[in-house]
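Trainee: Below are the sequence and a predicted model for it; my questions follow.
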Amino acid sequence: MAAPLPVTRADDSGGAPAQGGGAEARRAVTALLFLAAVALPCLVLYRAMAPGAMLLRPGAAAVPWRLTATDAPRVNADLDGDDARLERVLREAAMANDTVILTTLNSAWSEPGSVVDIFLESFRIGESTRELLDHLVIVSLDTTAHARCKRIHRHCFALVTDGVDFSGQKNFMTDGYLKMMWRRIDFLRQVLEKGYSFICTDTDIVWLRNPLPHFYPDGDFQIACDHFTGDPDDLGNNPNGGFTYVRSNTETIEFYKFWYAAREKHPGLHDQDVLNFIKRDPYVAELGIGIKFLSTELFGGLCEPSRNMSRVCTMHANCCIGLNRKINDLNAMLRDWRRFMALPPKDKHSVSWTVPQNCSLQKLEQ
């Protein structure tokens, strides 16, 4: 630092500079300049660091001293990462009326040539179904399934459940199967709360026609059946949770909360059996939710195959235990469908399903 310049002070009479206090004044000015020279860099450094300044105390980790407006979105994104990710995927996949198609997938069903490949192929060869793939979200239950989803489909969401492994084959009514089904019910409640209606479909269902025109206009909760009595309002229908259409509203959100909570009153039962218990519950009637059961003519399955290939929308490999059996009969459904579509209109009435094959009830009983 350069030496300070000498400073003189004029007396009141305007005469020569006073000599008595000159040295003392020079020392005072020197001290002030020195303090300014030290303080100015510190002030600049402080202003540069202030937005991210950290306040430390001995033995403590650094904590934010002040959270600025620009920092807040980043912190919130970290805290709500899964929620923000789900919102983004749903928004990108939604139809104009905020409806999405959802299916869940684990690694056992995600292998090449397995259930998910048959599922996606049905959309490609179905009647007015290819465009629906733009609105399908595959919800993967483990990392292997998620990696496969990203290779074969556009909209994927990883649903992670701490401490639960959903990767392997989950046979019907095993502990792993029950946890997987109830996790799905809770997830669907989240989707409804975000304002999205949905069609939830099991992956072991082939889509042959667009089902949207066949849903009831006054049904909040619409579900396929293992057995259909012929009356869509009959609570005696035997529902199958593998295919549902649900509108997002206050009634359905509360219904899914009630359904999920009811698992504790009925331990060891899956979501379909619990639904059969609660569908007549006074609280469900009090909610005023419109429940409709879907005809097996339009939404069939191996339990009760559709008899009309000219109208059927979906076919489900239900009433079937075992992955290989499902794959066999799902492939047979696609062969039947291709044969039907290849025929001229006058001959289509002659085609019928060749299923069940490996999934026949007789073989299941052996």
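Mentor: Structure received. Residues are numbered from 1 along each chain as shown.

Trainee: Could you use CA atoms for every contact and neighbour count after this?
Mentor: OK.

Trainee: What is the burial count for residue 330?
Mentor: 28 (other CA atoms under 10 Å).

Trainee: Does it belong to a helix, a strand or coil?
Mentor: Put simply, residue 330 is helix when judged by DSSP: H, G, I helix; E, B strand; the rest coil.

Trainee: doesn't residue 204 make contact with it?
Mentor: Yes - between residue 330 and residue 204 a contact is recorded at 7.3 Å, counting by CA atoms under 8 Å.

Trainee: so what sits against both of these two?
Mentor: 115, 317 (CA atoms under 8 Å, 6 or more residues apart in numbering).

Trainee: Please list the residues outside stretch 123-142 that contact it.
Mentor: Contacts of stretch 123-142 (CA under 8 Å, 6+ apart): 89-90, 93-95, 100-107, 120, 146, 149, 153-161, 165-167, 206-210, 338.

Trainee: Longest helix in this structure, by number of residues?
Mentor: Longest helix of the chain, by residue count under DSSP state H: helix 22-49.

Trainee: In terms of helices and strands, where is residue 308?
Mentor: Using DSSP states H and E, residue 308 falls within no helix or strand.

Trainee: Within the helices and strands, which one has the closest residue to it other than its chain neighbours?
Mentor: Spatial nearest neighbour of residue 308, excluding adjacent residues (CA to CA, 6 or more residues apart in numbering): residue 297 at 6.4 Å. Assigned by DSSP H and E, residue 297 belongs to no helix or strand.

Trainee: on that earlier part again, just the buried residues of the longest helix of the chain, please?
Mentor: By neighbour count on 16 or more other CA atoms under 10 Å, the buried set for helix 22-49 is 26, 30.

Trainee: what about it, distance to the chain center?
Mentor: Computed by CA atoms, centre = their mean, to the nearest Å, the chain-centroid distance of helix 22-49 equals 61 Å.

Trainee: now do stretch 234-253
Mentor: 19 Å.

Trainee: residues of that stretch that come out buried?
Mentor: 237-249, 251-253.

Trainee: Narrow these to those in strands?
Mentor: 238-246 (DSSP state E).

Trainee: What number of neighbouring residues does residue 167 come out with?
Mentor: Residue 167 has 19 nearby residues by other CA under 10 Å.

Trainee: putting a second one here so we can go through both:
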Amino acid sequence: MAGRRELPLMRGGGGGGAGGQPMSRGARILAAVVVGVTLGCVCAFLYPDGLIPRSPDSALHWPRRADSVACDTTGEVADLKSQLKSLERKNAELKKQINELSMKLQLSGQGGKEVSYKAGPFGTVKVLRTNPTVTPDESINPRLAKILEQVAVKKELIVALANSNVRESLEMWFTNIKRVGIPNYLVVALDDSIESFCKSKDVPVYRPDPDEGIDSIGKTGGNHAVSGLKFRILRQFLQLGYSVLLSDIDIIFFQNPFDHLYRDSDVESMSDGHNNMTAYGFNDVFDEPSMGWARYAHTMRIWVYNSGFFFIRPTIPSIELLDRVAGRLSSEPKSWDQAVFNEELFFPSHPGYEGLHISKRTMDIYLFMNSKVLFKTVRKDARLRKLKPVIVHLNYHPDKSDRMRAVIEFYVNGKQNALDHFPDGSE
């Protein structure tokens, strides 16, 4: 009995207030809040970064997110739109480059499968004219590769072949190149004497490795025989990834030719033509009276490219051209290299023959001038006499040394009558 009377006092004793009275429900809640606040203050003092620390990355980014919420987003939206447009333009340009590269691979015969292209509107369709360059392979001639790396400018250089038979003309050739200030040129010496001569004159020179075919022709061969060698030798230059401006040594330079090239074709060549029609092509009408009503037949004509001065890029069609010409000259010893060079460039595919798919450009005949243009036309025309050519090639005249000196007098030293005593042609 006594135990039951003490029970209420025991319940109230656990949370009694003043005077031992039981705590109300509100008082207990208030006490819990006070305890919670007190604990929170203690934790904040002891753990200023929180009980579970944030990673450095999140700590760095949190203020930025807070700032971005507070700032005006109009400028950022405009900036994002601008970036999006820029990316779209870049994407379109990349697609264009991919399509062009794919087409170049197809045109050069390197593509793995046929690719279809959609033609644009009338008048806008243009075929690609510039074939891709080959991948350089220095393993074919490491010694030549080192020389070209030192001599070439932007992977381009002038190259001439010479033996002791043309020593005098060769000296005039490189003397004028030096006078113009052309740094990227190289003489391919076909005998030891020319190699030593070039070194004594501080002229870049390359002597090919001993080869029975090259040595026998190089040491004793005449102009035509030596000229035929260049197609075999030039192949290595192209395989190494260099563009070559092939030059005979009966050529005088008055300007840097690399400033006047288009580089939009596999081959750019000077012409043997003597006016716009013969150099660039014309419609020639053949008359056969016995055919009556059909007596007139239209033909397309162009005078040949000069195989003694042409710019050739390191492409698959260019290398195929050199292989074709060199192959025919070795199997047809009586053939003229210039004739074979033009036949391979221009003859179309027909039964029993597959034509060469190569792009070509004819050089300006008044800048890259042959000696027929000079002596037959230019020297007699007051306006054309004032024009300064890039080169003059004495290809039409056998008295080369005398005419070369006269051409130098006329264009370099300003002697106006230096050319007057020469006939138009050879005597």
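Mentor: Cool, the structure landed. Owing to the predicted nature of the structure, the values given are computational and were not obtained by experimental measurement.

Trainee: what TM-score comes out when they're superposed?
Mentor: In this superposition the chains share a TM-score of 0.63, using TM-score structural alignment, normalised by the length of the first structure; 256 aligned residues with a CA RMSD of 2.8 Å.

Trainee: quick one, helices of the first structure?
Mentor: Going by DSSP H, the first structure shows helices at 22-49, 71-79, 81-93, 107-110, 115-125, 143-152, 175-193, 250-261, 271-278, 282-287, 323-342, 361-365.

Trainee: buried set for the last one?
Mentor: Right, helix 361-365 of the first structure. Per 16+ other CA under 10 Å, helix 361-365 of the first structure contains no buried residues.

Trainee: Then stretch 97-111 of the second structure?
Mentor: 101-108.

Trainee: next one: stretch 218-232 of the first structure
Mentor: Buried residues in stretch 218-232 of the first structure (16+ other CA under 10 Å): 219-229, 232.

Trainee: roughly how far out does that stretch sit from the chain middle?
Mentor: A distance of 25 Å separates the centroid of the chain from that of stretch 218-232 of the first structure, by CA atoms, centre = their mean.

Trainee: List of residues touching it?
Mentor: 215-216, 236-248, 251-252, 289-296, 299-301, 303-304, 318.

Trainee: give me that answer again for 6 Å
Mentor: For stretch 218-232 of the first structure, contacts defined as CA atoms under 6 Å, 6 or more residues apart in numbering pick out 237-240, 243-247, 290-295, 303.

Trainee: Over to stretch 310-320 of the first structure?
Mentor: Against stretch 310-320 of the first structure from outside (CA under 6 Å, 6+ apart): 204-209, 211, 298-303, 359.

Trainee: Repeat the analysis, applying 8 Å as the threshold.
Mentor: For stretch 310-320 of the first structure, using CA under 8 Å, 6+ apart, the contacting residues are 204-211, 226, 297-303, 305-306, 326, 329-330, 333, 348-349, 359-361, 364.

Trainee: one step back: tabulate the buried residues of stretch 97-111 of the second structure (JSON lines), appending secondary structure and distance to residue 46 of the second structure.
Mentor: Shown next, in JSON lines, are those (DSSP: H, G, I helix; E, B strand; the rest coil; distance: CA to CA, whole Å):
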{"residue": "101", "secondary structure": "helix", "distance to residue 46 of the second structure": "67"}
{"residue": "102", "secondary structure": "helix", "distance to residue 46 of the second structure": "68"}
{"residue": "103", "secondary structure": "helix", "distance to residue 46 of the second structure": "71"}
{"residue": "104", "secondary structure": "helix", "distance to residue 46 of the second structure": "71"}
{"residue": "105", "secondary structure": "helix", "distance to residue 46 of the second structure": "71"}
{"residue": "106", "secondary structure": "helix", "distance to residue 46 of the second structure": "73"}
{"residue": "107", "secondary structure": "helix", "distance to residue 46 of the second structure": "76"}
{"residue": "108", "secondary structure": "coil", "distance to residue 46 of the second structure": "76"}
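
Trainee: Residue 231 of the second structure matches what in the first structure?
Mentor: Aligning on TM-score structural alignment places residue 231 of the second structure opposite residue 185 in the first structure.

Trainee: what's around the residue nearest to that match when sequence neighbours are not counted, how many residues?
Mentor: In this structure, residue 185 of the first structure finds its nearest non-sequential neighbour in residue 260, 6.5 Å apart by CA to CA, 6+ apart. By other CA under 10 Å, 19 other residues sit near residue 260 of the first structure.

Trainee: Who are the contact partners of residue 260 of the first structure?
Mentor: So residue 260 of the first structure contacts 182, 185-186 (CA under 8 Å, 6+ apart).

Trainee: Which of these are retained in the second structure?
Mentor: With the contact criterion set to both residues aligned by TM-score structural alignment, their matches' CA atoms under 8 Å, these that also touch in the second structure are 182, 185-186.

Trainee: what's stretch 82-91 of the second structure aligned against in the first structure?
Mentor: Against the first structure, stretch 82-91 of the second structure falls on no residues (TM-score structural alignment).

Trainee: Please tell me how far the residue most central in space within the first structure sits from residue 155 of the first structure.
Mentor: For the first structure, the residue sitting closest to the mean C-alpha position, by CA atoms, centre = their mean, is residue 86 at 4.8 Å. When distance is defined by CA to CA, to the nearest Å, residue 86 of the first structure is 10 Å away from residue 155 of the first structure.

Trainee: re earlier: could you measure the residue nearest to residue 308 of the first structure against residue 100 of the first structure, distance?
Mentor: Going from residue 297 of the first structure to residue 100 of the first structure by CA to CA gives 24 Å.

Trainee: More neighbours: the two, which one.
Mentor: residue 100 (25 against 21).

Trainee: Which position in the second structure pairs with that one?
Mentor: Alignment note (TM-score structural alignment): residue 100 of the first structure maps to residue 157 of the second structure.

Trainee: which residues sit in contact with that match?
Mentor: 151, 184-186, 242-245 are the contacts of residue 157 of the second structure under CA under 8 Å, 6+ apart.

Trainee: will you turn the residues you listed into CSV that also has distance to residue 388 of the second structure and neighbour count?
Mentor: Shown next, in CSV, are those (distance: CA to CA, whole Å; neighbours: other CA atoms under 10 Å):
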residue, distance to residue 388 of the second structure, neighbour count
151, 27, 19
184, 21, 19
185, 21, 24
186, 24, 22
242, 28, 27
243, 25, 27
244, 23, 23
245, 20, 23
